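# Next comes the sequence, and after it the predicted model I'd like to discuss.
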Amino acid sequence: MKDGAISAVCFADGTLRGSPGTADLAWWSVTKLALAAAALVLARAGRIDLDAAVEGAGGASLRALLGHRGRIANYSDLADYRADVARGGVPWPPKEMLARVAAMPRPAAWAYSNTCYYLVRRAIERAADAPIGRALDELVLSPLGIADARIASRPEEMAALALPAPDYDPAWVYHGCLVGPAASAARLVGGILAGPILSPEARAAMRTVSPVPDAGPPWVTAGYGLGLMTGRIGDGVRVGEPRVGGARVLAVEGHSGGGPGSGCAVYRFAELPGTPTVAVFAPDGACEARAVALAVEAAEAWSRRAGLRAPPGCE
């Protein structure tokens, strides 16, 4: 893609479009979807209870934490957090982070919170009896055939990314930050939403959403399930009305993310031919609208290859 963006498309039949390369990228909060999938796999095996109170979460259940309904403040909203990250500081010990969060005002019923997902991480580690990197590999990545993604653990890894985050310690992402190629990010999201690791009941639970207020462009409508961002997004041209002035507005499921040096958007487009899952990583972080445009382009290419006519709105 243009403007320094890196992308990949994975179709429902498993084929990849183009040659996205093997360079590592930070998946940032797309990791939340992997964490949610791991929790659901553990729940199906009877190793964790989604509705039991989570240790250290003030009575909130794992289900509530996964849906950002734990009423726990977001550590990344702290001015000191942003300042320390910007100057390349040493990450706070988790206990210190939690103490700082405890002093923040308690948020409303739904509020996006990275702190919730740190508590999710701890719950998964306890249930799996493994550090989060190994737990995600055993529960999610390996079952989906993904061998080239991992939880970053060293600043050197972040500095060596294709879209680098120099002088950044990944321990600042308290829930963990997966890194890997763009194609594997697309395979992860497509595999979680349509692959074999989750039962239909688990995916239905994942898709039970709370409305997200004031999501803003390019989102037209937005909701959050269990680790899943869902709704309708546009390609940035007069967002709000489908096909007005050339705009495309499509239903999506997946997750966005961002951090020093890059942002990302990895979404599955079930309405489009070939059901593409698109992963876009860009240095400016404006990825969702790019993902819509790339998904439409990929669907047109898939339709031509399959001898199909693209549906209205994708021509």
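In hand now; what should we look at?

# only C-alpha atoms for contact and neighbour calcs from this point on.
OK.

# mind checking the SS state of the residue lying closest to Val212 once chain neighbours are set aside?
Setting aside the residues directly before and after it, Val212 is nearest to Gly223 in space (CA to CA, 6 or more residues apart in numbering), at 4.9 Å. Counting by DSSP: H, G, I helix; E, B strand; the rest coil, the backbone at Gly223 sits in strand.

# now do Thr115
Looking at Thr115 with three-state DSSP, the answer is helix.

# which residues touch the closest residue to it other than its chain neighbours?
Computed as CA to CA, 6+ apart, the closest residue to Thr115 that is not its neighbour in sequence is Asn74, at 5.4 Å. Asn74 sits next to 101, 112-116 when contact means CA atoms under 8 Å, 6 or more residues apart in numbering.

# What residues does Ala23 make contact with?
With CA under 8 Å, 6+ apart, Ala23 has these contacts: 161-162, 180-182.

# From Ser262, how far off is it?
Distance from Ala23 to Ser262, counting by CA to CA, to the nearest Å: 14 Å.

# for comparison:
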Amino acid sequence: MPNLPTPTSRSGLRAACLLAVGVVLAGTTAAAPNTPSDPPASRLQRDTDAIHAAGAIGVTVRYTAPGTVRTTRSGEAESHSGRPLPRDGYYRIGSTTKTFVATVTLQLVAEGRLRLDEPIETWLPGVVRGNGNDGRRISLRQLLQHTSGIPGYTAIPAAVPGLYSARGYRENRFRHYSPDELVSAALTLPSRFEPGTAWAYSNTNYVLVGMIVERVTGRSWGDEVRDRILRPLGLHDTRVPGDDPYLPRPHAQAEHTFAGDDRPTDTTVLNHTVADAAGAMYGTPGDIDRFFVALLSGRLLGPAELAEMQHTRAIPDEPGRGYGLGLESTESSCGGRYWHHGGDDLGFSSENGVTADGRRAVLVVKNGVDENDEAGGARVDAATRALIDHALCAPDPTRP
């Protein structure tokens, strides 16, 4: 999966997650002119420009509320090209994939085919063993909520060299990975803590969830996502690409500056089996927005299952944020909290927010990641959070 943060980041594939936290973006260019549908005076456009000014090469924002759909853009689709960003371009959604996989899993729970608190040894006998990792003491719930203690395979450069350097990327961008291979790599590391006693983001958790879905249904997690979510919702531009390393057009260019490099690498082409059920999907802002609105509106899960998904555990060192079962929450400035799950990939980063009733949603996609500019990444993150909060708290939902 494209772009990953540093080994200590919870959102990037390599760091232990594809979620969006502490992502570092690079490149500053002049903002593209506003289109007629993007009034220059709007708060949403000003906030979009602020993300670009903070360091993102390009930014696309989609906002929806009853009777309102807005798209704002700032920056470029490719550094120093002058090429405008597509209004609804394809991008690799990274860890946002986890919310799709968790939704399918909870549908299987509702059907009585899975139980959240049963040991994963029930479905994957003997798979999770070694270095203190023991599937007999880890539940499905703990995988979904990142409380299993299982380490992330993305923290091992030798296992996923394409995520760690420009040379590694070029030599491995077409490489196929199997779920068993990814899990085996993770189990060479010791368990991080006793299951259920702490929280730590790990992509390995969701690779295992994908394996469980396949064991229970006899079909891949990707097939289940397609038939249970994508087709019923008409999300025609969202895919689980398998070994296909190419994004459909139109799309921005993924640009990733690896640690120690002084120039970005074009990372647009990548075999995403390296992310598997932890982050292998791609989509468009319009599709991903519709998915989250449907989820929070109760169209994909029953009340009991949605409540399980929204039962959160505090995320360490991130006040006001919690992690449920493949879904995060953040306190908003206008009271209550909004729901989301972002994703980082090689050269792409995204974050979103949806109100509890599913009536307002906003999604931010950025292209360009620089692992060497931690301060710039923090500025981009802060500007992104500010945009989401402003949009969801605007007094008039039709004028974000």
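Structure received. The structure displayed is predicted, hence computed values, not measured ones.

# Between all of the contacts of Asn74 of the first structure, which two are separated the most?
Val101 and Tyr112 (13.6 Å; CA to CA).

# Closest one of the contacts of Asn74 of the first structure to Arg268 of the first structure?
Nearest member of the contacts of Asn74 of the first structure to Arg268 of the first structure, counting by CA to CA, is Tyr112, at 21.3 Å.

# measure the counterpart of the closest one in the second structure to Ile388 of the second structure for me?
Structural alignment (TM-score structural alignment) places Tyr112 of the first structure against Tyr201 in the second structure. For Tyr201 of the second structure, the distance to Ile388 of the second structure (CA to CA) stands at 23 Å.

# Then His251 of the second structure?
The value you get for His251 of the second structure to Ile388 of the second structure, if CA to CA is used, is 23 Å.

# ok, which stretches of the stretch 151-300 of the first structure are strands?
178-180, 210-211, 219-224, 229-234, 249-259, 262-268, 277-282 (DSSP state E, counting those that start in this stretch).

# no no, the stretch 51-200 of the second structure
Applying DSSP E, counting those that start in this stretch to the stretch 51-200 of the second structure gives strands spanning 58-65, 68-75, 91-92, 129-130, 133-134.

# quick one on the thing from earlier: and His251 and Ile388 of the second structure? Which one has more around it.
Legend: neighbour count by other CA atoms under 10 Å for His251 of the second structure and Ile388, higher for Ile388 (25 against 20).

# who's in contact with the more buried one?
352-353, 362-363.

# what two of the residues you listed are the furthest from one another?
Every pair of the contacts of Ile388 of the second structure checked by CA to CA; the farthest is Gly353 and Leu363, at 6.5 Å.

# okay, these two: which has more neighbours?
More neighbours surround Gly353 than the other of Gly353 of the second structure and Leu363, with 30 against 25 (other CA under 10 Å).

# Quick check: which of the strands of the stretch 151-300 of the first structure is nearest to Asp129 of the first structure?
Across those, closest to Asp129 of the first structure is strand 178-180 (CA to CA), at 19.4 Å.

# Read off where the closest one ends up in the second structure.
The aligned range for strand 178-180 of the first structure is 281-283, by TM-score structural alignment.

# before we move on, what about stretch 189-198 of the first structure?
The aligned range for stretch 189-198 of the first structure in the second structure is 292-301, by TM-score structural alignment.

# if we look at that stretch, which residues are touching it?
For stretch 292-301 of the second structure, using CA under 8 Å, 6+ apart, the contacting residues are 103, 106-107, 229, 306, 340, 354-361.

# same deal with stretch 54-73 of the first structure?
Identification of contacts with stretch 54-73 of the first structure by CA under 8 Å, 6+ apart yields 36, 49-53, 101-102, 104-113, 115-117, 119-120, 123, 209-210, 224-227.
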